[in-house]
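Enquirer: 3D model of this:
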Amino acid sequence: EQEPRRAGWAYGTLPGHPECGEESFLVDRTGDGTVWLTVTAFSRPAKWYVRAAGPATRGLQHAYARRCGTTLRKLCADIPQP
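Expert: Below you'll find the model as predicted:
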């Protein structure tokens, strides 16, 4: 998805991955220059060891989403504001 103030991408897991699911990323830039990153993910365990990890797996996914936001902030810091 590409729009003047919006871009997004998504991916799904491939056969053999420890989890079965999809993740999407949407970056919005508002009229005042504020940037929003929305990460949407859903998954279910596809391997026994992921099921055994239980809630720890969800924590890792949340940490990854936070890292994406931190990276986006760093990238946007160098972009001139309109």
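
Enquirer: contacts and neighbour counts: CA atoms only from here.
Expert: Will do.

Enquirer: excluding its backbone neighbours, what's nearest the most centrally placed residue in the chain?
Expert: In the chain, the C-alpha nearest the mean C-alpha coordinate belongs to residue 39, at 3.9 Å (CA atoms, centre = their mean). Closest residue in space to residue 39, ignoring its immediate chain neighbours: residue 25 at 4.7 Å, by CA to CA, 6 or more residues apart in numbering.

Enquirer: let's compare: structure for the following, please.
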Amino acid sequence: MDLTYPEVGATNGPLPAGYHHVHAVAPIGNGRARFEAAADAVMHWGMQRGAGVLVRADGDIAAVGSEVVVGFGPLRAPCRVVYVLAEDDRRGFAYGTLPGHPESGEELFTVRYDPTTDTVYAEVIAFSRHGTWWSRLGAPITAVAQRIITNRYLSAV
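Expert: Here you go, the predicted model:
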């Protein structure tokens, strides 16, 4: 099954035109130990689960090619992990939308450690556009829902 957008990997650089963009970041603690714990949680779908999102994944850990269906109430949204970040001070993954997802685009979930300030940050970067007629129709509601869930992702780890 192919992804529903052509700009695969674009959450790790300049976000593509023609989409709604999200870039949210929040401090979540201090120290290398806090970073390692948060990074482990992110890689085990912790941002999603901690935000109250249903997660049905084909593996316990996010890995390139992993498929996951995330859900909100009756809505089910299939995605595939398109890349993983495993840097010394930045860890996470991005998934892209698959057919059946109401949106089209990509979302990156990371934590990063700033050794100069000893601060750990949670970060979500995304680009998306409506993928179905009913998501276009519900655009005002989906915009509010996206802001709420993004804030919940940031506080989940």
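
Enquirer: quick check: TM-score for this pair?
Expert: After superposition, the two chains reach a TM-score (TM-score structural alignment, normalised by the length of structure 1) of 0.78; 72 aligned residues with a CA RMSD of 1.2 Å.

Enquirer: count of residues packed around residue 61 of structure 1?
Expert: Look at residue 61 of structure 1: counted by other CA atoms under 10 Å, it has 14 neighbours.

Enquirer: corresponding residue for the residue nearest to residue 39 of structure 1 in structure 2?
Expert: Matched by TM-score structural alignment, residue 25 of structure 1 corresponds to residue 109 in structure 2.

Enquirer: which parts of whichever strand or helix holds its match are buried?
Expert: Following DSSP states H and E, one finds residue 109 of structure 2 within strand 103-114. Neighbour-count burial for strand 103-114 of structure 2 flags 103, 104, 105, 106, 107, 108, 109, 110, 111, 112, 113 (criterion: 16 or more other CA atoms under 10 Å).

Enquirer: ok, so of these, who is nearest residue 152 of structure 2?
Expert: Distance ranking of the buried residues of strand 103-114 of structure 2 against residue 152 of structure 2, using CA to CA, places residue 109 first at 12.1 Å.

Enquirer: surely the closest one touches residue 121?
Expert: No - Residue 109 of structure 2 lies out of contact with residue 121 (CA atoms under 8 Å); the separation is 11.0 Å.

Enquirer: all helices in structure 1, in order from the N-terminus.
Expert: Taking DSSP state H, the helices of structure 1 run over residues 48-53, 55-77.

Enquirer: now distance to residue 5 of structure 1 too, for the ones you listed, in TSV please.
Expert: Output for the helices of structure 1, formatted as TSV (distance: least, CA to CA, whole Å):
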stretch	distance to residue 5 of structure 1
helix 48-53	37
helix 55-77	13
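
Enquirer: hang on, the earlier thing: from residue 68 of structure 2, how far off is the match of residue 25 of structure 1?
Expert: 14 Å (CA to CA, to the nearest Å).

Enquirer: I'd guessed residue 37 of structure 1 sits against residue 25; true?
Expert: Yes - counting by CA under 8 Å, residue 37 of structure 1 does reach residue 25; the two are 6.9 Å apart.

Enquirer: gap between the alignment partner in structure 1 of residue 133 of structure 2 and residue 54 of structure 1?
Expert: Aligning on TM-score structural alignment places residue 133 of structure 2 opposite residue 48 in structure 1. Separation of residue 48 of structure 1 from residue 54 of structure 1 (CA to CA): 10 Å.

Enquirer: likewise for residue 4 of structure 1?
Expert: For residue 4 of structure 1 relative to residue 54 of structure 1 (CA to CA), the value is 40 Å.

Enquirer: more crowded one of those two?
Expert: Taking neighbours as other CA under 10 Å, residue 4 of structure 1 and residue 54 compare with residue 54 leading, 11 against 7.
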